[in-house]
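Student: Sequence and predicted structure, then a few things I'm wondering about:
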Amino acid sequence: MTAEDDVQAFIESFEVAAEACQWPLEEWVVCLQPLLTGEAQLAAHGLPPGARADDNSVKRAVLDQLGCSSEDQRRRFREANLSAGDRPFAYAQRLTDMARCWLQPEIQSAGGVVEQVVLEQFVHGLPEGTANWVRCHRPTNLDGAVTLAEDHLALYPGSQQQERPEPAPRRRPPPRAGPNPFPRATPPLLP
């Protein structure tokens, strides 16, 4: 792995190679760790000794450290726009790749994908303070998010009301001085 490598693509390529070589799953992490460099290596070595032996824990720590977590992918997906030099096909492909990284349909069932989308919308619809509290705790499912939100609202009942600015009163334009440049047409008199 080099500094220019996309860590997510590197790990996926490693997993494809390990699977093709039919390595036992428990040996993958032992073979992967010496190949990591920089921030990825620091993230793997920063785990407790027991977690360093678990392939999923190492992969999650490395991806989180380098901004490739599911939450980061969701944020990139929601912020993506067609840029000036992009073609619609490339933009659509980029969106598809980001959505797959965020929702992980290869790993999750259809119900799991739906729950991810509902979880995002649930947190988005909460009052700002409660939403920040829930995001900070990174719930992995909707039930966890609901529990966090209910606990926060129980502790801070005033935060349930979203603070919205008071709209400014509507101003009426001042009356025009002088003759009206656009006189009203009077309807014809009917017999």
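Tutor: Nice, thanks for sending it over.

Student: C-alpha from now on. contacts and neighbour counts both.
Tutor: OK.

Student: The helix or strand that contains Asp143: which residues count as buried?
Tutor: Take DSSP states H and E as the rule and Asp143 turns out to sit in helix 142-155. Within helix 142-155, the residues that count as buried by 16 or more other CA atoms under 10 Å are Leu142, Ala145, Val146, Leu148, Ala149, Glu150, His152, Leu153.

Student: Tell me the helices and strands packed up against that helix.
Tutor: Identification of packing neighbours for helix 142-155 by 3 or more CA pairs under 8 Å, 6 or more residues apart in numbering; DSSP states H and E yields helix 110-125, helix 128-137.

Student: Against that first model, consider the following:
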Amino acid sequence: MAKTWQWPEVEWPCRLVPLLTGKALEAYTAMDEGLSNVYKGLKEALLVKFDISPETYRQRFRAASTPSGESPTETYHRLKGLYRRWDRPEEKTQDENGEVIILEQLLQVLPHDIRTWVREHEPKDGLMAANLCEGGTKGPRKSRRQRRLE
């Protein structure tokens, strides 16, 4: 709304804070005073308090369905918004955007225990995830065949 009405960003926190309630208000009151009047600091505190991250939006994007009464165009725009919050394509090159999708697919095809371990290490791209699988900081992983032979 602030962008639509072309409010200067410096005014955003003072217009937003009076509308905060519950957990959002708790996040604001717990903030460092110097950051509480800076929109980016306020936004970050709210995202942390509500545990909102690109992973949250990725999960919402992948689990999306079409609610009753929503048109295909509305669904498209909702999905596009979730995708942009997940991948943040405006902040990346085309190759970096591709890496996000490759990383997700790699994680999808890994065995559950390895997938969980790799996700805990928050790889930034598919190659980093693959390297974690093959050794990483935890030492070389044994293949299923090697484990069976032991």
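Tutor: Thanks, I have the structure now. Nothing here was measured: the structure is a model prediction, and the numbers come from that model.

Student: returning to what we had before: the helices and strands packed on helix 142-155 of the first structure into JSON lines, with extra columns for mean neighbour count and distance to Ala61 of the first structure?
Tutor: JSON lines is the format used below for those (neighbours: other CA atoms under 10 Å; distance: least, CA to CA, whole Å):
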{"stretch": "helix 110-125", "mean neighbour count": "15", "distance to Ala61 of the first structure": "20"}
{"stretch": "helix 128-137", "mean neighbour count": "16", "distance to Ala61 of the first structure": "16"}
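
Student: And those: which comes nearest Val16 of the first structure?
Tutor: helix 110-125 (23.5 Å; CA to CA).

Student: Grab the most central residue of the first structure for me.
Tutor: Geometric centre of the first structure, nearest residue: Arg74, 2.5 Å, by CA atoms, centre = their mean.

Student: Now check that residue against the second structure: what is it aligned to?
Tutor: Arg74 of the first structure maps onto Arg58 of the second structure when the alignment is built from TM-score structural alignment.

Student: And that match, how far from Arg84 of the second structure?
Tutor: Arg58 of the second structure sits 10 Å away from Arg84 of the second structure when distances are taken as CA to CA, to the nearest Å.

Student: quick one on the thing from earlier: hang on, the residue nearest to the centre of the first structure packs against Thr96?
Tutor: No: with contacts counted by CA atoms under 8 Å, Arg74 of the first structure stays clear of Thr96, the gap being 11.6 Å.

Student: From Gly139 of the second structure, how far off is the nearest residue to Ala2 of the second structure once chain neighbours are set aside?
Tutor: Nearest residue to Ala2 of the second structure, sequence neighbours excluded (CA to CA, 6 or more residues apart in numbering): Trp12, at 6.9 Å. Look at Trp12 of the second structure and Gly139 of the second structure: by CA to CA, they are 48 Å apart.

Student: Gly22 of the second structure too?
Tutor: Gly22 of the second structure sits at a distance of 45 Å from Gly139 of the second structure (criterion: CA to CA).

Student: Could you count how many residues lie near Ala44 of the first structure?
Tutor: Using other CA atoms under 10 Å, Ala44 of the first structure has 26 other residues around it.

Student: again with Ser69 of the first structure
Tutor: 19.

Student: sec struct for the closest residue to it other than its chain neighbours, please.
Tutor: Here the nearest residue to Ser69 of the first structure in space, its sequence neighbours aside, is Leu63; by CA to CA, 6+ apart that works out to 5.5 Å. Recorded secondary structure, Leu63 of the first structure: helix (DSSP: H, G, I helix; E, B strand; the rest coil).

Student: Matching Leu63 of the first structure against the second structure, which residue comes up?
Tutor: Correspondence of Leu63 of the first structure to the second structure, assessed by TM-score structural alignment: Leu47.

Student: How about the contacts made by Gly41 of the second structure?
Tutor: Gly41 of the second structure sits next to Leu35 when contact means CA atoms under 8 Å, 6 or more residues apart in numbering.

Student: any idea which element it lies in?
Tutor: Using DSSP H and E, Gly41 of the second structure maps to helix 39-49.

Student: Flag every buried residue along that helix.
Tutor: Tyr39, Gly41, Leu42, Lys43, Ala45, Leu46.

Student: counterpart of Arg85 of the second structure in the first structure?
Tutor: For Arg85 of the second structure, the residue aligned by TM-score structural alignment is Cys101.

Student: So that match sits against Asp72, correct?
Tutor: No: judged on CA under 8 Å, Cys101 of the first structure makes no contact with Asp72 at a distance of 9.5 Å.

Student: Which one of those two is surrounded by more residues?
Tutor: Cys101 (20 against 17).

Student: And that one, how far from Thr147 of the first structure?
Tutor: Counting by CA to CA, the gap from Cys101 of the first structure to Thr147 of the first structure is 26 Å.
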